[in-house]
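Visitor: Pasted the sequence and its predicted model underneath.
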Amino acid sequence: MDTEKTNMILREGFLVKRGHLVHNWKARWFVLMPDKLLYYKYEGGKRDSCQRGKIQLKDCVITSPFLEYENRPLVFKLRTKNKVDHFLEACSREERDDWAADITEAVDKLRVAAGGKVMDEEDQAGSQLHINLSKVLDAMYDVHSGIKMSNHVEQGSTYSNCFSGSAVVDWLVFMQLALTRVEAMTLASALLEEGFLRTVGTRSLEGIRTAGLSEQFMDDSTALYSFSDNLKKRGSVKAETSLSAVELSGKVIKRGILLKQGHRRKNWKVRLFVLRSEPDFLHYYDPTKDDVSPVGGFSLRSCLVSSLDDNGVPTGVKGNIQGNLFKIITHTDTHYFIQAPTHQEKMDWIDAIREHS
C-alpha cells in the first residue's frame, strides 16, 4: 500500500491555490500529512485520485495572514526549504487560522524530530517596543502598504471607504505591529479611544457600549470602521441602500466550499456558499474570484432541503458523483443539487438551512 495513504491525515478540505506558472487561482482539495501537504483536483463532482501536487513541510515557513493580495484577505503563504512560495486561500478567517495552526504544528514537530527547537513568540518578535500610535496610524493610512478601504454592507446599507474590524486585526498582525490577534485588538482599541479611528454603522458602535476599555474594538468582519473625520480623507464614508445590499446585509451564519450542479449544462462547479440570517439568504460565489459579487443566490423563505441517498444517482443529477448529496427546493420551485465534501458537512448545512428557512 502507498505509504502516503497509510500516514495519518491531520486535516483535509478545500483551499484556493495560486498557480506557479500562470498566476490564476484554482480551488483544490488539500490533505495535510505529518510531513507534507498534498493537493488534488475535483473533476466534475468527484475528487481526482491523481495527486496534482505536493508541498514538503520540512523547514517550511508560514506567513498568516498574508495581505499582499488586494481583495484576498484570507490568504496564507507557505515558503518551502527551497524558497518556493505557495499562496493558499481559505473560505473564512477561522478556517485560515485553523489551517495555519495545524501546518505550523506539523512543521514544529518535524523541526523537533530533527533535533531543532520550536521558536517561541519572543524569538520571532524580538524585544517588544513601545508603540507610537501616530506612527501606527501613518502606516495604516499609507496609500501603498496601508489598510485597504472598500465597500461594506450592514443592515441594508452599503458603506463606502471603510474597513472591517477583522481586516484591521489581520493587517496589524501581518505588519508585525502586533504579535497576536488579542494584542492587535488592544492596539486598535487604543486607536479608537484616541479618536484616530471611528465606528461606522451600528455593529461597531455596539462594541464600544458593551466591552471593556481595552476591548472596544471588535475582531469581527461585520463590525465596520473608518479613519477619523479630522484626517484628510482618501474618500468620505457614504451609505447607499439597494435591493442587493438588503440581501447581503444579514449576519453570516455559515461559510463553506461545496459543489453545485449547474442548471443548464448540469456540470459540477466548486462554489463558496454563504448563509446569512435576517434576512435569510443563501448566496454562492466563484471562490477563484472574490466573495463580494455573488454568482447567484436565493431567499431561504419556505425552502425545502433534503438529504439524498448516495446509493445510485437521483433523478435530475448527472456527472461523476462523489456522494454526500442534498437538494434545496426554493419557494419558486427551483431545484439546487449540492454535494458536500463529507457526510458531517452535509448534515451541518442541512441543519443550518432548515433553521433559517
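Guide: Okay, I see it.
Visitor: from here on, contacts and neighbour counts on C-alpha atoms
Guide: Fine.
Visitor: helices and strands around the longest helix along the chain, which ones?
Guide: Longest helix in the chain by number of residues (criterion: DSSP state H): helix 93-113. The contact analysis (3 or more Cα pairs under 8 Å, 6 or more residues apart in numbering; DSSP states H and E) places helix 93-113 against strand 75-79.
Visitor: now what about the strand it packs on, what contacts it?
Guide: 60-67, 69, 85-90, 96, 100 (Cα atoms under 8 Å, 6 or more residues apart in numbering).
Visitor: let's bring in a second one:
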Amino acid sequence: MRRGDSAPGGLAGGDMEDGGVLKEGFLVKRGHIVHNWKARWFVLRQNTLLYYKLEGGRKVNPPKGQILLDGCTITCPCLEYENRPHLIKLKTRTSTEYFLEACSREDRDAWAFEITGAIHAGQPGKVQQLHIQRNSFKLTPHISLHGIVDKMHDSGSGIRPSPNLEQGSTYKKTFNGSSLVDWLISNSFAANRLEAVTLASMLLEENFLKPVGARSSGAVRSGDLAEQFLDDSTALYTFAESYKTKISLREDINLSTMELSGTVIKQGYLAKQGHKRKNWKVRRFVLRKEPAFLHYYDPSKALKGTSREISSK
C-alpha cells in the first residue's frame, strides 16, 4: 500500500497522518527464536521498518518491533525457503536477519524497491540509479546459455521442478515463470526482471526449455522474443529433455482440484473476521476465474497449505 491509500480492515491510523510513511501493508514475518511465521502490519519510514500485531482488525500500538535500515542489506529474490517463493531478506548492521514474505511476486518486488530506496535515502545518486535499473534493460554480453542450463540442473543450487496444476491438468517436473526469473536474478545471470525474462526467452528459443500448458504455449506463439516468456506464477515451463505429457485428471476428480484450476486474477492479504469466535485473522486471499472462486489461506503456513472457499459461481 502506497501513501494516500486507505488501509484495509480499519487499519488506518496516525502513521498515515504524519506524512512520514513510505509504504504500509501486511507481510508475513519469521520469528527470531522460534522460526514460526506470523502476519504483521508493516509501516516503512525513512529510517525504520516498523511492525505491529493485529487485534480486532486493527494494529496494536506501540509497535511489536522495528528494523533499523541504516546499514541494512536486502536480498530479493530470496530463495532460502523452497515453499516460500515471495521472500525478502533484510540483514541489519549487527547481522540480524529478518525474513519477510509478501503475498505475490509483484507485492514482494514493490516492497523490496521501496525498502531499498529507504535504505539509500541519504544517497540521491543511488536512489536515482535504482529507478533507472527498475526501468532499463542491458543484456550481459557473451552469455553462455549452456552454462546457465548446467547451473539450473545443479542438485544443490539449481531450480527444482515439481508437479503443477493448470486448467484442470497436472504436469510433472515443471516450474513457473516467476520462479525461474527469481532464480536467474539470485544467481547473478540477470540484474533485473527484464533481463531475466529476455534470458528465459532465449532459452526457449534455443530449445533448452519447453512451455507447458495453454498460457506459456500461447506466449511462445506470439512471435515477439521479448514477450515469449511469461514472468508469471501460473505460466509453466520444463527442461526440454525431461518434458512429460500432461496427466489428464480422472472424470471423478474432486471439486477442490477443479476450483484451483482457474486463472488467478488478484491476490493479497486481508484481515478476516471469524464465523464463530468473531476474532480477526490475516489471510491470503486468491481470486480465480473460469471457474470463479475466492479462496483464503493461512499465510503462516507454507504456500501449499489447505484453502477454504468463500464464494463461487
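Guide: It's in. Just so it is clear, the structure is predicted and the values come from calculations on it, not from any experiment.
Visitor: circling back to that earlier point, next, the angle from the longest helix of the first structure to strand 75-79.
Guide: 20 degrees (axes from the mean of the first three to the mean of the last three Cα atoms, to 10 degrees).
Visitor: Aligned to E105 of the first structure, what sits in the second structure?
Guide: By TM-score structural alignment, E105 of the first structure lines up with G117 in the second structure.
Visitor: and the residue nearest to its match when sequence neighbours are not counted, what helix or strand is that in?
Guide: Nearest residue to G117 of the second structure, sequence neighbours excluded (Cα to Cα, 6 or more residues apart in numbering): V127, at 5.7 Å. Using DSSP states H and E, V127 of the second structure maps to helix 124-135.
Visitor: Work out the gap between the helix or strand that that helix is followed by and the centre of the chain.
Guide: Where DSSP H and E defines the elements, the next helix or strand beyond helix 124-135 of the second structure is helix 145-152. On the basis of Cα atoms, centre = their mean, to the nearest Å, helix 145-152 of the second structure sits 24 Å off its chain's mean C-alpha point.
Visitor: With the first structure overlaid, how far apart is helix 145-152 of the second structure on average?
Guide: The superposed helix 145-152 of the second structure is, by mean Cα distance after the TM-score superposition for the first structure, a mean 0.9 Å from where its aligned residues fall in the first structure.
Visitor: Read off where that helix ends up in the first structure.
Guide: The aligned range for helix 145-152 of the second structure is 133-140, by TM-score structural alignment.
Visitor: got the buried residues for that stretch?
Guide: 136-137, 139-140 (16 or more other Cα atoms under 10 Å).
Visitor: follow-up on the earlier one: need the contact list for the residue nearest to G117 of the second structure.
Guide: Applying Cα under 8 Å, 6+ apart, the residues contacting V127 of the second structure are 117, 120-121.
Visitor: Kindly state which residue of the first structure is aligned to E206 of the second structure.
Guide: E206 of the second structure maps onto E194 in the first structure, by TM-score structural alignment.
Visitor: burial of its match, as a residue count?
Guide: Neighbour count of E194 of the first structure, defined by other Cα atoms under 10 Å: 13.
Visitor: Give me the spatial nearest neighbour of Y296 of the second structure, chain neighbours excluded.
Guide: F285 (4.3 Å).
Visitor: ok but the one you found is inside a strand, no?
Guide: Yes - looking at F285 of the second structure with DSSP: H, G, I helix; E, B strand; the rest coil, it is inside a strand.
Visitor: Check the gap between whatever residue of the first structure lines up with it and L243 of the first structure for me.
Guide: Under the alignment (TM-score structural alignment), F285 of the second structure pairs with F273 in the first structure. Counting by Cα to Cα, to the nearest Å, the separation of F273 of the first structure from L243 of the first structure is 20 Å.
Visitor: Spit out the contact partners of the aligned residue in the second structure for Y284 of the first structure.
Guide: Matched by TM-score structural alignment, Y284 of the first structure corresponds to Y296 in the second structure. Y296 of the second structure makes contact with 283-286, 307-310 under the criterion Cα under 8 Å, 6+ apart.
Visitor: Ok, N47 of the second structure next?
Guide: 68-70, 118-119.
Visitor: Return the residue of the first structure aligned against it.
Guide: Match for N47 of the second structure (TM-score structural alignment): D35.
Visitor: picking that back up, F273 and L243 of the first structure: who's more crowded?
Guide: Of the pair F273 of the first structure and L243, F273 is the one with more neighbours under other Cα under 10 Å, namely 25 against 10.
Visitor: you'd agree the residue nearest to Y296 of the second structure is up against Y269?
Guide: Yes - counting by Cα atoms under 8 Å, F285 of the second structure touches Y269, with 6.0 Å between them.
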